[in-house]
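J.: Using only what follows, build the 3D model:
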Amino acid sequence: MKIVLILLLFIVMCNNLQAQIDDSDKLLLDKKLQNVLNSDQQIRKEAIAIFHSAVDIEKKIEFQHRLDSVDQANQQFVFAVLDSQGWPSGLSAVANQAIFLVIDHAKLEDQKKYLPLVKEQSSNGILDKSAYATLYDRVQMHSGKKQIYGTQTILQNRGQEGDVLLIWPIQDSEKIDSLRQSVNLPPLNDYVKVVSSMYGKKCYWDKSLEVKDIRFNGK
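T.: Take a look at the predicted model:
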């Protein structure tokens, strides 16, 4: 009887120890992901200032290399986690947002790869519904297709008016605000004002704009 009790006590102690180790690992992962988010957002704050200023092209190219380096490091870490264990459970909201942002800022093939994971986390309430809507629209845009929720813009030169931001062509303009509402996004006209204020450039929603009308690199 004593042997049985000792064995049971040993099992309980082992389970508690394993739980403590798991909790410690999760806290460490959460902290690392919070650092990932901080680096992602900091470099993009710098990007807004640099790419919308009169800084010479050499400095912009130099900064682009630094931004790419930060993104690649973040992607290497986050994608290794996702590929080895899927989307970790029990993370803080900040850590979950970090994973999303790394995916959102990745290349098209990676965005497509992890889009189902983002959809699942959005459906389960781990991410806001707007996260999936944003990534879905970004995949559509990078695939040369119309977006659904109106979350994506593109910089275009309009002659004397200079560079402006245009809402990427939308699939169903008549239903856009109800679609945005369904994923916790504000009306598109309000979003246009926010984008214009954030980037210090005029932003337009041209309903007649088609994908074929978009000019890339002046072409």
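
J.: From here on, just use CA atoms for contacts and neighbour counts.
T.: Noted.

J.: Next up, the contacts around Ile50.
T.: Lys60 (C-alpha atoms under 8 Å, 6 or more residues apart in numbering).

J.: Please repeat the previous calculation with a cut-off of 6 Å.
T.: By C-alpha atoms under 6 Å, 6 or more residues apart in numbering, Ile50 lies in contact with nothing.

J.: how about this one, so we can line them up?
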Amino acid sequence: MRWKDDLERNLKEKMNYNQIAEKLIDLQNADLALREKLVKSGRLSEGYDEEMKALHNRNAKLLNEIIAVIGYPTVEKVGKEASEAAWLVIQHAIEQPQLMKKCAELLRIEVAKGNAEPKSLAYLYDRIAVFEGKSQLYGTQFDWDENGELSPNAFDDLVEVNKRRSSVGLDTLEEQTALIRANAKKENQQPPKDLEKRRQEVEAWKKKVGWIR
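T.: Below is the predicted model:
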């Protein structure tokens, strides 16, 4: 890919990472702009929108190319805004299980070095766990429940979850739940009309993209 070739050439010439940072922020901005569009049109709650799916996969491909050149985009390399943008792209690369898992390992290494935020890794660990049908550790992932409310996906024990959350700088699960529900109400998000059908569709999607067998 020409963009990647140019990027590699510039880096070999000891160029700084400004170009990469700008690209990452552009990917994030495109993602957020599309989300806002879906919110305004009332399409955000209607399953995985095809336009959003395509954007997420494009962003994931570009991010993977960036990581191949510079490794994980830490704050030290690309700055705080661009590093957070990379994390958002990773969180939304939900049709790329191998990429998400690879990024989780890279991020784990950077957290251990003190180069990344533990709470970023907590969110990514939970997201992967939920897609693999496992209990999450930090309670960061939510979905619609039988009462038409957004509730945390499966976790082991509330007390233990809150201890883990505190250890990485997150508010309590109760506080996050209130915030998630308030934001959903503000955006006029609606639960699926047929919850069981939606759950079956999600399970089929997980198998299709390789999260579960």
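
J.: And the TM-score between these chains?
T.: The TM-score (TM-score structural alignment, normalised by the length of structure 2) is 0.73; 179 aligned residues with a C-alpha RMSD of 2.8 Å.

J.: excluding its backbone neighbours, what's nearest the spatially most central residue of structure 2?
T.: Central residue of structure 2 (C-alpha atoms, centre = their mean): Gln91, 1.4 Å from the mean position. Spatial nearest neighbour of Gln91 of structure 2, excluding adjacent residues (C-alpha to C-alpha, 6 or more residues apart in numbering): Leu124 at 6.5 Å.

J.: which residue in structure 1 lines up with the one you found?
T.: In structure 1, Leu124 of structure 2 lines up with Leu135, judged by TM-score structural alignment.

J.: I'd like the next helix or strand past the helix or strand that its match is a member of.
T.: If you go by DSSP states H and E, Leu135 of structure 1 is part of helix 129-142. Remark: after helix 129-142 of structure 1, the chain's next helix or strand is strand 153-157, criterion DSSP H and E.

J.: who touches the longest helix that structure 2 contains?
T.: Scanning structure 2 for the helix with the most residues, using DSSP state H, yields helix 18-41. With contact meaning C-alpha under 6 Å, 6+ apart, helix 18-41 of structure 2 is reached by Leu44, Val78, Ala82, Ala85, Ala86.

J.: Give me the buried positions along that helix.
T.: Of the residues in helix 18-41 of structure 2, Ile20, Ala21, Lys23, Leu24, Ile25, Leu27, Gln28, Asp31, Arg35, Leu38, Val39 count as buried by neighbour count, 16 or more other C-alpha atoms under 10 Å.

J.: Now for those residues: which two are most distant?
T.: The distance between the two most remote of the buried residues of helix 18-41 of structure 2 (C-alpha to C-alpha) is 29.0 Å, for Ile20 and Val39.

J.: what about Pro169 of structure 1, neighbour count?
T.: Residues lying near Pro169 of structure 1 (other C-alpha atoms under 10 Å) number 27.

J.: Just to confirm, what residue in structure 2 is aligned with it?
T.: For Pro169 of structure 1, the aligned position in structure 2 is Ala154, judged by TM-score structural alignment.

J.: what's the answer for Lys193 of structure 1, then?
T.: Taking TM-score structural alignment, the alignment pairs Lys193 of structure 1 with Ala178 from structure 2.

J.: can you give me the strands for structure 2?
T.: Using DSSP state E, the strands of structure 2 run over residues 142-144, 150-152.

J.: so the first one corresponds to what in structure 1?
T.: Read it as strand 142-144 of structure 2. Here strand 142-144 of structure 2 aligns to structure 1 at residues 153-155, judged by TM-score structural alignment.

J.: how far apart are the matching stretch and its match in structure 2?
T.: Superposed on structure 2, stretch 153-155 of structure 1 shows a mean distance to its aligned partners of 1.2 Å (mean C-alpha distance after the TM-score superposition for structure 1).

J.: Quick one: residues in contact with that stretch.
T.: With C-alpha under 6 Å, 6+ apart, stretch 153-155 of structure 1 has contacts from Val164, Leu165, Leu166, Ile167, Trp168.

J.: Ala93 of structure 1 versus the nearest residue to the last one once chain neighbours are set aside, what's the distance?
T.: Spatial nearest neighbour of Trp168 of structure 1, chain neighbours left out: Thr153 (5.0 Å); criterion: C-alpha to C-alpha, 6+ apart. Relative to Ala93 of structure 1, Thr153 of structure 1 is positioned 26 Å away (C-alpha to C-alpha, to the nearest Å).

J.: Perfect, that will be all.
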